[in-house]
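Colleague: what's the 3D shape of this:
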Amino acid sequence: MSRVRSRGMRPSRRVAVASVVLSIGTWYATGSAQSPIAFGTPTTQVPQPGGTVHAVPGSRAQGWLAQGRSEVLARHGIVATSDPLAAQAGVEILRKGGNAIDAAVAAAAVLDVTSQNDTGIGGDLFAIVYVAHERKLYALNSAGWAPAGWTPQFFTDTLGLKAVPASGVNAATVPGAISGYDALLGRFGTMTFAETFARAARIAEEGWGQAERRHGDLLRVVAQLRADPDSTATFLQAGQAPDLYRIIRNPGLAKALRLIQKDGRDAFYRGDIASAIVAKIRAGGGVMSASDLAEFRSEWTEPIATSYHGYDVFQLPPPGQGFAALEMLNILEVCVPKLGMNLAELGPSSPMYWHLMVEAKKLAYADLHAYNADPAFADVPVARLISKSHAAELCGRIDVNRASGTAASTGVDGGTIYLSAADRWGNMVSLVHSVFSVYGSRATVPPYGFVLQNRGAAFSLNPKSPNLVAPHKRPFHTIIAGFVMKDGQPLMAFGNMGGTVQPETHAQHMVNMIDHGMNVQMTSDAARFTHAHATNVLSLEPQLFALVGAALRRKGHVVQSAPGNAVGGYQGILFTPDGTMPGPTFDKRWADEDRPVNGVYRAGSDHRKDGQAVGW
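Modeller: This is a model prediction of the structure:
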């Protein structure tokens, strides 16, 4: 029973699981030769059978033996996502002659079908794109804005609320994803919606298998989905979550995707889908209008960056939270030596190593919560916050012997998808896309089968907050996409889905690979931490907790063991040149020839999610 309790289940759930485990144990005692869950087949008693199997993992034959899988290497192109169907859709586009931008859109569109627990066409996206023939990085902000009717008084006086709700139509800002796809394809793609959405539309029509993680997410929100009849009709069967491995279809979403294939972004922001969005929101007491949708546009912006031990790490500017990852890296680079220590020498088995990582995170997130907002409405001093001098000013606040406190902050956490793609011409894409909470607002747009995001929940109603809600303002955004360059050459597209954990995990991956020499798969397989700013609770994955938890508790950390879903999911693609050229280089002579990039792409994908890296 102690093992069951460690998973943080409610008492009733613990009893149910315990009964299942006991019944299986009783069955084994009879000496029968066959398991009642042969081949991992779910039953009514055991809806997720993997959790009842008691075994220890095997190990690799070379390298770090705990690494779960090898890196995937390819030269013509590669895609890494949190869903195999999405990764394969991206590679399919590459094989047909599309570039990395086309492949990223195709992969993301499939995730919009299979992963509405995390993302969807009712969500937002951000992207960093390396364009090889220009040798330049571009950043795309496609975060949707608040309806024109969203004033603080709308929520406090009209709705009688003390905060922007976390669910329902009044949690939804204008979805930015389709506009983002249009911006990517229109500026850098070689294909259209008709081509890049074809696989996603077909999967929505034909159906796909219900995977374990998404099944688990669905089980957690059944009650909330039942509160919306359209969500019930779209995602539940007889009012319940479909069984694990059941074939799922979404003909309504297929219809929406076919409309976008035909009419492009206008189908979503001006056509029938736009009308359906407005009707859904107005029926629920919301104020989004046709003009809120029709006037929305994505924004191309300049990425922000800092140098970490000679590597240039890039993020998107606010309202995304990427600057916190850069600030955390600066604090580690500047302050750890001032404290007489070295992260590489300490290593990830040292309690002091994790103490320094967590304390740097707290300082970076304190600035994040104090300043982050839509820069069109608030002065966000990004240049100062990501400067080495600012990091130096913070060093004195790190006590090597004692954990610090955190100021209270509130907010809704959420999930995300992150994907990366690269092609034979050297173009690379880092893309993050989300509906925020699991199944977003839990409000589904009929007859088109997609949930609206709940990004509005990240707004504040505090008049002193830079993130105060306002018409056509973008909220504080958790989703971020990362990119690394070295000596002016592109090196790596990477990211880590998972709500508020994203900046702290970006920093952990950079330290893993730059300070410790981990490869692009190993960094994912290594244990991670996440720290909750609002509660000051530090969560460590189980084996890391067993290794350093007690020592960190002695330093004053409130520390607990947490399963892998707490630290999100990573994808990454690294370019390694062949030695004759410094980086992936566009050559006009190769534009119409089937030649590989002048080097090799190496990719990793997180075992905590459902996906994979695929190349050719």
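
Colleague: please make it C-alpha for all contacts and neighbour counts, starting now.
Modeller: OK.

Colleague: count of neighbours near Cys335?
Modeller: Using other CA atoms under 10 Å, Cys335 has 24 other residues around it.

Colleague: so it touches Ser389, yeah?
Modeller: No: the pair Cys335 / Ser389 is not scored as a contact, 10.8 Å apart, by CA atoms under 8 Å.

Colleague: now do the contacts for the residue nearest to Thr444 when sequence neighbours are not counted.
Modeller: The spatially closest residue to Thr444, leaving aside those adjacent along the chain, is Val451, at 4.2 Å (CA to CA, 6 or more residues apart in numbering). If a contact means CA atoms under 8 Å, 6 or more residues apart in numbering, then Val451 has 116, 120-122, 231, 435, 439-445 as its contacts.

Colleague: go on, Ser179?
Modeller: Shown in contact with Ser179 (CA under 8 Å, 6+ apart): Ser142, Arg265, Arg297, Ser298.

Colleague: gap between the helix or strand containing it and the chain center?
Modeller: Under the criterion of DSSP states H and E, Ser179 resides in helix 177-188. Helix 177-188 sits 19 Å away from the centroid of its parent chain (CA atoms, centre = their mean, to the nearest Å).

Colleague: roughly how far does Tyr311 sit from Asn372?
Modeller: Distance, Tyr311 to Asn372, using CA to CA, to the nearest Å: 25 Å.

Colleague: so how far is Tyr308 from the most centrally placed residue in the chain?
Modeller: Among the residues of the chain, the one closest to the centroid is Met497, at 2.0 Å (CA atoms, centre = their mean). Separation of Met497 from Tyr308 (CA to CA): 22 Å.

Colleague: second chain to compare with the first, below:
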Amino acid sequence: MNNATPITRHVMVTSPHYLASMVGARILGTGGNAFDAAVAVSAALGVVYPHMTGMGGDAFFMLYRAESKQLIGFNGTGRAGSRADIPYFANRGLTSIPLRGILSAVTVPGMVDAWWEVWSGNGKLTWEQILEPAVEYAEKGFPISRNLREWICRDERLIRSCPAMAGTFLPGGKTPHLGDVLTQPDLAESLRLLQREGRDSFYRGGLMKRMIAEMDRAGGLLTESDFSSHTGQWVKPISTDYRGYRVYQMPPNSQGFTTIMMMNMLEQFDLKEIPRQSADYYHLMTEVVKRAFRDRDLYLTDPEFADIPLDRLLSKFYAERLAEEISLERAEERLSSAMGQDTAYAAVVDGEGNSVSFIQSLYFDFGSCYMPEGTGVIMQNRGSFFSLDAEHVNGLQPGKRTFHTLMPAMVFKDEAPYLLLGTQGGEGQPQTQLSILTSVLDYGDTIQEAIANPRWVYGRTWGQNSDTLKVEGRIPASEIELLRGKGHLVERVGDWDGLMGQAQGILIDREKGCLHGAADPRGDGMALGW
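Modeller: Just a heads-up that it's a prediction; the model follows:
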């Protein structure tokens, strides 16, 4: 199951699908830079990994511009539509936003705008060139991978509920097999429109009008003005020092600050005295997670609609106080909110040192499971995480961006990028980052070893009424029993379980002049370069 770690001298690309990784390498090989390659990979993932991401979703990009030595982030989050408010749902007797279907698609997709912004100010190739690989895979088809096949089978009933989705992913009404060639002609045409007309095709032009017309017929809430008024946002990443490294995350509405809180708490403990595969390690990680999530759930939403006390949350003093609460012998009880976990993370480093860490999602697998007829675009259900409680910090309001699980990361060493990392998963994203960061920075693992290490996910998934600590089966039974003895409700899952998400990473070894790439053996990914 363990992927080999490619080590190269010039460029590196990693993504959760081998075809998308090869697209990135192809773009770099034809004169593009990391920004071109990142957008090309992102677009290709929307075609070959449609259960995880696509044009109908959101994205976050973290960019390092080598020439100016500048790190900047782009928040490609869509806002709730102008007709999406609490009374609309309350008047229909609903106490929560539906998880699937047209009424779960209440936020404007921010993906395409993010592509345009990342490329237009930084890229070297033309817009048409960087979208062409995605168009080719949609038009000419690609072999269905293991992961896509698994999710089509798992979601077959939902897919059949939407004629456009069924026509795309269940050709001839049958479930496709591994290696069957999947074509998406409607998506290919939408991408062609995007090539010809630029981002405005999606937000103001023909593609937008086609999507809105179909959504109106289905009873949707998004309007033409919701799309035409959309813009993403350039932001300054937030960070902390951790044992001589600088860890960067995206600011709210991303949950990235939780990992910074966790790292600050872990600085209060000597991890070298705690073996990486021990019950003590998993216990400490879980207790750190609980305290960060407690504040996350209390404060995280669109910062334009609420005061988020980041200065306090990210302070070392506050971390010391939180660390003092942790018992190394007994687990704290907590009940979390259930959330979606399906996401695609990728990273690119080019020969000039430009680096892009980025992540994108439809929220749930196949998002809302609604596709406007004739477009091939799956709409996200990210807005279903809004609360219909007007007093809740993440309560639904028109124009508001929801609490967002997406969080690409970058670590600097000696004021330059050292590690790019991220992962699939809702609750799991901060936790898997914690696993990778401690494995590399504290235990000296390679990036591939860090990603392959046995993982855990603490939290609640849909349909459960309690939080469990899910651990991979490779963790010794004796350590699991010790965790249970500390009060954890432990659930043992598969040895390489997809529940743990799919992580990718690139480590930049400047002393040796090498790039180390890694893709998660739990998925269909690949890292490659030269």
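
Colleague: what range does the helix holding Ser179 of structure 1 cover in structure 2?
Modeller: Alignment of helix 177-188 of structure 1 against structure 2: residues 111-122, by TM-score structural alignment.

Colleague: may I see the buried residues of the matching stretch?
Modeller: Across stretch 111-122 of structure 2, burial judged by 16 or more other CA atoms under 10 Å covers Met111, Val112, Asp113, Ala114, Trp115, Trp116, Glu117, Val118, Trp119.

Colleague: and those as a markdown table, adding distance to Ala44 of structure 2?
Modeller: Converted to a markdown table, the buried residues of stretch 111-122 of structure 2 look like this (distance: CA to CA, whole Å):
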| residue | distance to Ala44 of structure 2 |
| --- | --- |
| Met111 | 13 |
| Val112 | 12 |
| Asp113 | 16 |
| Ala114 | 15 |
| Trp115 | 12 |
| Trp116 | 15 |
| Glu117 | 17 |
| Val118 | 16 |
| Trp119 | 15 |
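
Colleague: which pair of those residues spans the longest distance?
Modeller: Taking CA to CA as the measure, those span a maximum distance of 12.4 Å, between Met111 and Trp119.

Colleague: and for the aligned residue in structure 1 for Glu197 of structure 2, the neighbour number?
Modeller: Matched by TM-score structural alignment, Glu197 of structure 2 corresponds to Asp263 in structure 1. By other CA under 10 Å, 14 other residues sit near Asp263 of structure 1.

Colleague: got it, and Val358 of structure 1?
Modeller: 21.

Colleague: counterpart of it over in structure 2?
Modeller: Val358 of structure 1 maps onto Thr286 in structure 2, by TM-score structural alignment.

Colleague: what do you get for Leu346 of structure 1?
Modeller: Leu346 of structure 1 maps onto Ile274 in structure 2, by TM-score structural alignment.

Colleague: Asp399 of structure 1 now?
Modeller: Asp399 of structure 1 maps onto Ser327 in structure 2, by TM-score structural alignment.

Colleague: next one: Arg424 of structure 1
Modeller: So Arg424 of structure 1 corresponds to Gly351, using TM-score structural alignment.

Colleague: check Gly168 of structure 1 too.
Modeller: Aligning on TM-score structural alignment places Gly168 of structure 1 opposite Gly101 in structure 2.

Colleague: what does Val501 of structure 1 give?
Modeller: Match for Val501 of structure 1 (TM-score structural alignment): Gly428.

Colleague: same deal with Ala227 of structure 1?
Modeller: Under TM-score structural alignment, Ala227 of structure 1 pairs with Ser161 in structure 2.

Colleague: so that match versus Leu298 of structure 2, what's the distance?
Modeller: 36 Å.

Colleague: now for Ala166 of structure 1, how many residues are close by?
Modeller: 23.

Colleague: surely it forms part of a strand?
Modeller: No: read with DSSP: H, G, I helix; E, B strand; the rest coil, Ala166 of structure 1 is coil and lies in no strand.

Colleague: against Tyr365 of structure 1, how distant is it?
Modeller: Distance from Ala166 of structure 1 to Tyr365 of structure 1, by CA to CA: 22 Å.

Colleague: now the strands for the stretch 301-450 of structure 1?
Modeller: For the stretch 301-450 of structure 1, the strands defined by DSSP state E, counting those that start in this stretch cover 304-308, 311-315, 415-423, 428-436, 444-445, 450-451.

Colleague: quick one: what helix or strand has Thr231 of structure 2 in it?
Modeller: Using DSSP H and E, Thr231 of structure 2 falls outside every helix and strand.

Colleague: would you mind finding the match for it in structure 1?
Modeller: By TM-score structural alignment, Thr231 of structure 2 lines up with Arg297.
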